[in-house]
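S.K.: Got a sequence here, can you build the structure:
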Amino acid sequence: MTGTPSPGPSRTLDRIRVGSAPDSWGVWFPEDPEQVPWQRFLDEVSQAGYQWIELGPYGYLPTDPARLADETAARNLRVSAGTVFTSLHQGPAVWDETWEQVSRVATLTRAMGAAHLVVIPSFWRDDKTAALIEPSELTTEQWRHLAEGTERLAREVRERYGLEIAVHPHADTHIDTEEHVTRFLDATDPALVNLCLDTGHYAYCGGDSVKLIETYGERIGYLHLKQVDPRVLAEVVRDGTPFGPAVRQGVMCEPPGGLPALEPVLTAAQGLGVDLFAIVEQDMYPCPPDQPLPIAERTRRFLRGCGA
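M.R.: This next block holds a predicted model:
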């Protein structure tokens, strides 16, 4: 799909710190023969013009802080966040298992000088077969577990590691559509729980990123930048395709060829008057090893053209 490049920024987006992530190199798992080696990711993300990265799936990049610090510094890279996956709607029974994972990722995230932990809810259907793992709608009790568990997680992560969580609305999870995102925000403490607004996932689920920023701006703590191809998305919605196969169909596309338009999103985020990371995450697993770098370079040029 093609798009018209931005005519140029109306102002400099000096509160937005742009980066990229292993996801933009087709990395979804700690180890997978279809993924590029971590050294190549670090080399190419730096070559593409980025200075900020996320850790990606724990174990993909070196987990020894000293080694990772050396590897990133050698390429003039810094870490903005780590990522964890949770099933907090299942209640207190999953807390110990959740915290075991969170503590590992938070330890490395803090050691790398980052201040954010991106929290992704668990999927309600199998990412490959589309089989239901559990109902797509939570019960009232599960919503309460989700809200209380997320607040506890935010509190513990802040107190023990000095990190702020950013909950990531995600396709095929219970925090996805505008209705679910709004319900989650209204159920959680603004002093503890913010969002990682992923522009692609929110559009995938029918949401308007600019509207969300304008309505709940004080809850936007982090951004992921991506776009969806509306033609592929229409097929995905028609066929009920799960997220993983939808990515293989190319539902997430290279900017500026999809939706939402990123310049209005960035301008709205700039208008919040706070410093925000905006990390490019173009889902494309799996992908040929030579595909990510040219896309990353073009995307970085496009974002500079937006003022970021």
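S.K.: From here on, just use CA atoms for contacts and neighbour counts.
M.R.: Fine.
S.K.: ranges for the strands of the chain?
M.R.: 16-20, 52-54, 78-86, 116-121, 164-167, 194-198, 220-225, 227-228, 252-253, 276-280 (DSSP state E).
S.K.: Pick the most buried one from those strands.
M.R.: Most buried of the strands of the chain, by mean neighbour count (mean count of other Cα atoms under 10 Å): strand 227-228, with a mean of 28.
S.K.: If you count contacts, what does that one end up packed against?
M.R.: helix 199-204, strand 252-253 (3 or more Cα pairs under 8 Å, 6 or more residues apart in numbering; DSSP states H and E).
S.K.: mind listing what Tyr58 touches?
M.R.: Pro30, Thr83, Val105 (Cα atoms under 8 Å, 6 or more residues apart in numbering).
S.K.: closest to Glu218 among those?
M.R.: Thr83 (21.5 Å; Cα to Cα).
S.K.: mind checking how far that closest one is from Phe41?
M.R.: Going from Thr83 to Phe41 by Cα to Cα, to the nearest Å gives 17 Å.
S.K.: Put together TSV for the helices and strands packed on strand 227-228, with distance to Gly244 on each row.
M.R.: Shown next, in TSV, are the helices and strands packed on strand 227-228 (distance: least, Cα to Cα, whole Å):
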stretch	distance to Gly244
helix 199-204	12
strand 252-253	11
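S.K.: Most tightly packed of the ones you listed?
M.R.: Comparing the helices and strands packed on strand 227-228 by mean count of other Cα under 10 Å gives helix 199-204 as most buried, with a mean of 26.
S.K.: For the comparison step, fold the sequence that follows:
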Amino acid sequence: MTLRVGNAPTSWGIEKPSDPSYPTWSQVLDEVAGAGYAGVELGPLGYFPTDPGALRSELARRELELSAGVVMDVLHDAGTADAVVDKARSICALLQPLGTDRLVLIAGWTPSRVETAGRPGAAERLGASDWQRLIDTVHRVATVAAAAGVATTFHPHAGTDVEFGDEIDRLLDDTDPSLVGLCVDTGHARYAGVDPAALLRARAGRVNHVHFKDVDPGVLERVGQDELSFWDAYRQGVFCPLGRGCVDFGDVEGALGEIGYDGWATVEQDASPTGDSVPLDDARESLAYLRSVGLAG
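M.R.: Modelled structure (predicted):
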């Protein structure tokens, strides 16, 4: 099967709206297009232009589409929930005029979970009241998105309060399937000890977005042995170009075919802006690999 494949600002190390170390947004768009991708995710609100007309023009002249928006924030804090919902509303107001119909929702990093990422036995789990606040915020965001014609897709992520298999199951069981879908990120699943292809098959009815990411097995082994934090592993290059790591993309391809998935797939390398990798080279390598295994045209 072949999918529409995009990339994302995180592959260039973009995790915030701005930072002196970042390449310009125009360079990132040029390189996403130059590497051969069909689309790009929004990344943090404020990195790309926030005027819909301006962003549409910049994408069109590079023959790119906007595949999804992203909200990544702590979701169980009652004091910040309104701000998270307001951010989602602003992002959907940008997505809607561009015809983009996916909002990726991720629980933000928390210090304790960053330290225990990839180690389920050491991770501190949310208590009942915090978990319910998280679920309430997810539903509020998803309701705002749905009103704008945008479907929410929840992304389990290393170093956050929804990472491991039991947390993914709990999140899906506690949310309204008519409002909240699942984004399977092959790398974050593998980091958390979850088989991404098995997750795709088990939750076929909820999957409405996919991220392709690979994981360096040597760095992942050190996560367990040396108790590396998420950021330590990130800086050591735990996320590598597709095909170099331990994700079985042949099985992923099979699972996507079995469930009839036909949406976007976004390559995300989560690369450190101070690392040794060259994002454009890695983006090209990853797309070439996807073509070699029949996942991209």
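S.K.: Superposed, what's their TM-score?
M.R.: Overlay of the two chains. TM-score (TM-score structural alignment, normalised by the length of structure 2): 0.91; 290 aligned residues with a Cα RMSD of 2.1 Å.
S.K.: Name the nearest of the contacts of Tyr58 of structure 1 relative to Val265 of structure 1.
M.R.: Distances from Val265 of structure 1 to the contacts of Tyr58 of structure 1, taken by Cα to Cα, are shortest for Thr83, at 22.8 Å.
S.K.: thought the closest one was touching Ile53?
M.R.: No - between Thr83 of structure 1 and Ile53 there is no contact under Cα atoms under 8 Å: 11.7 Å.
S.K.: re the thing from before, tell me which of the helices and strands packed on strand 227-228 of structure 1 lies nearest to Pro65 of structure 1.
M.R.: helix 199-204 (30.6 Å).
S.K.: Residues contacting that closest one, please?
M.R.: Applying Cα under 8 Å, 6+ apart, the contact partners of helix 199-204 of structure 1 are 169-171, 176-178, 208-209, 223-228, 233, 252, 259-260.
S.K.: mind running it again at 7 Å?
M.R.: 169-171, 176-177, 208-209, 224-228, 233, 259-260 (Cα atoms under 7 Å, 6 or more residues apart in numbering).
S.K.: Can you tell me how far the residue mapped onto Thr137 of structure 2 from structure 1 is from Gln90 of structure 1?
M.R.: Alignment note: Thr137 of structure 2 maps to Gly149 in structure 1; criterion TM-score structural alignment. Distance, Gly149 of structure 1 to Gln90 of structure 1, by Cα to Cα: 9 Å.
S.K.: For the counterpart of Glu34 of structure 1 in structure 2, grab the count of nearby residues.
M.R.: In structure 2, the residue paired with Glu34 of structure 1 is Ser21, using TM-score structural alignment. Using other Cα atoms under 10 Å, Ser21 of structure 2 is surrounded by 10 other residues.
S.K.: Can you name the residues that contact Ser21 of structure 2?
M.R.: Pro273.
S.K.: Check the gap between it and Thr274 of structure 2 for me.
M.R.: On the measure of Cα to Cα, Ser21 of structure 2 and Thr274 of structure 2 end up 8 Å apart.
S.K.: Tell me where structure 2 has helices.
M.R.: 25-34, 52-60, 81-95, 111-115, 128-147, 165-174, 186-191, 196-202, 217-225, 230-235, 249-259, 279-292 (DSSP state H).
S.K.: ok, and for the first one, which residues are buried?
M.R.: Just to be clear, that refers to helix 25-34 of structure 2. Within helix 25-34 of structure 2, the residues scored as buried using 16 or more other Cα atoms under 10 Å are Trp25, Val28, Leu29, Asp30, Glu31, Val32, Ala33.
S.K.: Name all residues that make contact with Leu3 of structure 2.
M.R.: Asp262, Gly263, Trp264, Ala265, Leu295, Ala296.
S.K.: separation between it and Asp77 of structure 2?
M.R.: To Asp77 of structure 2, Leu3 of structure 2 is 37 Å away according to Cα to Cα.
S.K.: Ile175 of structure 1 pairs with which position in structure 2?
M.R.: Match for Ile175 of structure 1 (TM-score structural alignment): Val162.
S.K.: hang on, Ser272 of structure 2 packs against Gly13?
M.R.: Yes - Ser272 of structure 2 lies in contact with Gly13 (Cα atoms under 7 Å); the separation is 5.0 Å.
S.K.: which residues touch the counterpart of Ala151 of structure 2 in structure 1?
M.R.: Matched by TM-score structural alignment, Ala151 of structure 2 corresponds to Glu164 in structure 1. If a contact means Cα under 7 Å, 6+ apart, then Glu164 of structure 1 has Ala115, His116, Leu117, Ala154, Arg158 as its contacts.
S.K.: And for Ala154 of structure 1?
M.R.: Glu164, Ile165, Leu192, Val193.
S.K.: My guess is the second one contacts His116. True?
M.R.: Right, Ile165 of structure 1. Yes - Ile165 of structure 1 is within contact range of His116, at 5.7 Å (criterion: Cα under 7 Å).
S.K.: Not counting its neighbours along the chain, what's nearest the match of Thr137 of structure 2?
M.R.: Leu88 (5.5 Å; Cα to Cα, 6 or more residues apart in numbering).
S.K.: ok, that neighbour touching Ala147?
M.R.: No - assessed by Cα under 7 Å, Leu88 of structure 1 is found out of contact with Ala147, at 8.2 Å.
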